[in-house]
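Enquirer: No letters, just coordinates:
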């Protein structure tokens, strides 16, 4: 079973599980500030669940690519939308600052 390492937690999950769902189910602080209240609830339109991922996940789909091509995101930054990403193998997740998680300062790492 794949392991997701995020914010100091190691979470075992089924292959193909949605990253946003597994993070939220395990108490991971996926959303920054007001995005905790104002987000698209996983349909891929807001971009507030952007995270950096190391490991085996699904290919980028059109929703993820389209949203991250619009400001304040940048298609050149190494981020993914958790709501549009399926966990395929062991991964490590990092979250950045900014309302959309697009900032340059790390808020949390896989270790905590």
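Expert: In hand now; what should we look at? Computed from a predicted structure; not experimentally measured. Numbering: from 1, shown residues only.

Enquirer: Going by C-alpha atoms from here, please, whenever you check contacts or count neighbours.
Expert: Fine.

Enquirer: wait, isn't residue 68 in contact with residue 46?
Expert: No. Contact criterion C-alpha atoms under 8 Å: residue 68 and residue 46 do not qualify, at 9.4 Å.

Enquirer: so residue 51 sits in a helix?
Expert: No. Counting by DSSP: H, G, I helix; E, B strand; the rest coil, one finds residue 51 to be strand, located in no helix.

Enquirer: structure B:
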């Protein structure tokens, strides 16, 4: 996967800035002999673990991801489905690209390396109704192996073991305090704040809250930056935070897998009467 250093290094360093997946380059820009694709699709000859397969629009694949909700892979397959019957796709293969098959062969390939799960599912759902088949590019290996290959490394180094969570208290007031906290990957935002003496509750709920059991709905914070580095909202959380900005989260069920910025005491809608 030569030529992809800028893409996956950028993913590791700046993943919080965008939901758009990084591009996996077709070939090394400074290599005259490296094979390339005129339509911008991934060059499967650049790594022996890459392969392309044409499957039905309904391939019989159950897609999966980890708690980072990025890097979609084949979690399972219907034994009678197109993917399984092809005898090419295997469980655990990482999804890298989709290209709709059209009569004019003029479709643009969609790069999915490192893409959030919702982004991938949306791309499948938005395929034109006339599309019956699609060309998929897979990588046979783990997420870390894919990231290492795309970064031009022979072996995976693994992701950083820590994240930086920047917490603003009383933002925009004379009492504004900024905390920059280093914590293990996957840290719970509420617990991190509590452990560092940062209050995420207003009024009496500071003493009457549920202690992080997702029962009171009062530990509301605004994830002002790096929301892509947190876990996806559950239906319960989304319902509790209805009528408020999408960036609002219940800190007790929010986990950071990359750097992010959190604001305590954000303005809330009347639906959050418990505050």
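Expert: That came through, no problem. These numbers were taken from a predicted model, which means no experiment stands behind them.

Enquirer: Would you pull the TM-score for this pair?
Expert: The TM-score (TM-score structural alignment, normalised by the length of the first structure) is 0.75; 96 aligned residues with a C-alpha RMSD of 1.8 Å.

Enquirer: ok, back up a step: who has more neighbours, residue 68 and residue 46 of the first structure?
Expert: residue 68 (24 against 18; other C-alpha atoms under 10 Å).

Enquirer: Look up the counterpart of stretch 183-193 of the second structure in the first structure, residue range please.
Expert: Residues 13-23 of the first structure are matched to stretch 183-193 of the second structure when aligned by TM-score structural alignment.

Enquirer: Flag every buried residue along the matching stretch.
Expert: Across stretch 13-23 of the first structure, burial judged by 16 or more other C-alpha atoms under 10 Å covers 13, 18, 19, 20, 22, 23.

Enquirer: Contact partners for the first one?
Expert: With contacts defined as C-alpha atoms under 8 Å, 6 or more residues apart in numbering, residue 13 of the first structure is in contact with 1, 2, 3, 4, 22.

Enquirer: which among the residues you listed end up buried?
Expert: 2, 3, 4, 22.

Enquirer: What lines up with the second one in the second structure?
Expert: In the second structure, residue 3 of the first structure lines up with residue 164, judged by TM-score structural alignment.

Enquirer: What is the corresponding segment of the second structure for the top strand by length along the first structure?
Expert: The longest strand of the first structure (DSSP state E) is strand 87-96. Across the second structure, the stretch matching strand 87-96 of the first structure (TM-score structural alignment) is residues 256-265.

Enquirer: Do a quick rundown of the strands in the first structure.
Expert: 3-6, 9-12, 50-57, 80-81, 87-96, 106-108.

Enquirer: what's the burial count for residue 65 of the first structure?
Expert: 16.

Enquirer: Could you identify the most distant pair in the buried residues of stretch 13-23 of the first structure?
Expert: 13 and 20 (12.3 Å; C-alpha to C-alpha).

Enquirer: before we move on, the earlier item: of the contacts of residue 13 of the first structure, just say which sits nearest to residue 108 of the first structure.
Expert: Among these, and counting by C-alpha to C-alpha, the member closest to residue 108 of the first structure is residue 4, at 14.0 Å.
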